[in-house]
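A.B. asks: Just a sequence and a predicted model for now, questions to come.
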Amino acid sequence: MLSLDRFDLKILHALQQDARLTLGTLSETVALSASQCSRRIARLEREGVIQGYSLRLDPASLGLSVTAFIFVSVDKHRMNTPQQAVAALLARDEVIECHAITGNHDFILKVVIEDLGALSRFLSEAVSPLEGLRDVATQVAMDTLKTNGPLKVEASY
């Protein structure tokens, strides 16, 4: 694990709150010069602590009103690696997250899609035909209370 000092943690905390901060504003916030902030950000990017910058969109504004979690179990004896089973789904825009999990299923997919009809089509056209599929269970979110929350950055700075 990369050693992070209190200034690194302050920078990460500030950038998670607003990744569009100017170097000037960031330097005031963390009490370092703009050039020191720039060097630290470059190091954090190079070391992979900062993996990128993204834009968050409101799904409802784009006509995407359903968030569903699809639990997938695969027959591990019918393939070289279980990841092969879901590889085709990872390229689909509807799938915004995929995790290998413990418990009764092997993977959980987070899908954001237009409506229940589109979800049904996605399940029948994209999920059901998967090679080596053993079981699928789907749960639809009734409401989203928090999403894309910042990662915990130690407050001991």
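C.D. replies: Arrived safely.

A.B. asks: all contacts plus neighbour counts: C-alpha atoms, from now on.
C.D. replies: OK.

A.B. asks: what residue is smack in the middle of this structure?
C.D. replies: Centroid-nearest residue in the chain, with C-alpha atoms, centre = their mean: E97, separated by 5.4 Å.

A.B. asks: Tell me which residues touch it, please.
C.D. replies: 109-111 (C-alpha atoms under 8 Å, 6 or more residues apart in numbering).

A.B. asks: can you give me the helices in the protein?
C.D. replies: According to DSSP state H, the chain carries its helices in the segments 6-17, 23-30, 34-46, 83-90, 116-122.

A.B. asks: ok, structure two:
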Amino acid sequence: MDVKLDDTDRHLLSLLQANAREPVANLARKLKIARTTVAARIARLEREGVVAGYGVRLGQPLEQAAVRAWCGLSANAKQATAVVQALERLPEVEELCAVSGAFDYLALLRCATPEQLDRLLDQLGQIEGIHQTHTSLILSRKIDRRSTVPGPG
């Protein structure tokens, strides 16, 4: 499907990404268009699959308390499906991407404590088909456009 987005659609999407619960009236005011137009655009974006759903973004207290890490995983090609299914069952695996380069997958891990991360890494090493991991602990975020908090106005 070829989806055409204009500048207003892109601005609307950025506002929704920042706060998907923003009232339509506020969105209309920020976009300087009618409320009914905003509602119609949102409905069209949902219908066309541009907006696939709405979710929860964790707040700063929980974010800061978490121990997060990126983990590069090398997997046997014949066992890739089973590896992904095994990783899918681990709630600490927040995101999994197939990547090019030194690893086959890059997993974003979230644990409550360093000890939990240590146990999780041991678990990952036991998954049949994973033959190498490389983990980098996230110390701080320098840029994160996915979790911008809307400012006043």
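C.D. replies: Perfect, I can see it now. Just so you know, these numbers come straight off a predicted model, no measurement behind them.

A.B. asks: quick one on the thing from earlier: Throw the helices of the first structure into a markdown table and include distance to L145 of the first structure and mean neighbour count, thanks.
C.D. replies: A markdown table is the format used below for these (distance: least, C-alpha to C-alpha, whole Å; neighbours: other C-alpha atoms under 10 Å):
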| stretch | distance to L145 of the first structure | mean neighbour count |
| --- | --- | --- |
| helix 6-17 | 18 | 18 |
| helix 23-30 | 29 | 16 |
| helix 34-46 | 30 | 15 |
| helix 83-90 | 25 | 16 |
| helix 116-122 | 20 | 14 |
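
A.B. asks: nearest to S128 of the first structure, of these?
C.D. replies: helix 116-122 (8.8 Å; C-alpha to C-alpha).

A.B. asks: quick one: that closest one aligns where in the second structure?
C.D. replies: With TM-score structural alignment applied, helix 116-122 of the first structure matches the range 114-120 in the second structure.

A.B. asks: so how far is that stretch off the chain centroid?
C.D. replies: Stretch 114-120 of the second structure has its C-alpha centroid displaced from the chain centroid by 22 Å (C-alpha atoms, centre = their mean, to the nearest Å).

A.B. asks: Check stretch 130-138 of the first structure too.
C.D. replies: 22 Å.

A.B. asks: now stretch 30-48 of the first structure
C.D. replies: Stretch 30-48 of the first structure sits 24 Å away from the centroid of its parent chain (C-alpha atoms, centre = their mean).

A.B. asks: Equivalent analysis for stretch 75-84 of the second structure, please.
C.D. replies: 22 Å.

A.B. asks: residues in contact with that stretch?
C.D. replies: 104-105, 127-132.

A.B. asks: What residue in the first structure is paired with E92 of the second structure?
C.D. replies: So E92 of the second structure corresponds to E94, using TM-score structural alignment.

A.B. asks: Its match: what's it in contact with?
C.D. replies: 111-113.

A.B. asks: again with G63 of the first structure
C.D. replies: Neighbours of G63 of the first structure in contact, by C-alpha under 8 Å, 6+ apart: E114.

A.B. asks: repeat for A34 of the first structure
C.D. replies: 23-24, 26-27.

A.B. asks: For I11 of the first structure, state which of those is nearest.
C.D. replies: For the contacts of A34 of the first structure, the closest approach to I11 of the first structure (C-alpha to C-alpha) belongs to L26, at 7.3 Å.

A.B. asks: That closest one is in contact with A14, isn't it?
C.D. replies: Yes. Taking C-alpha atoms under 8 Å as the definition, L26 of the first structure is a contact partner of A14 at 7.2 Å.
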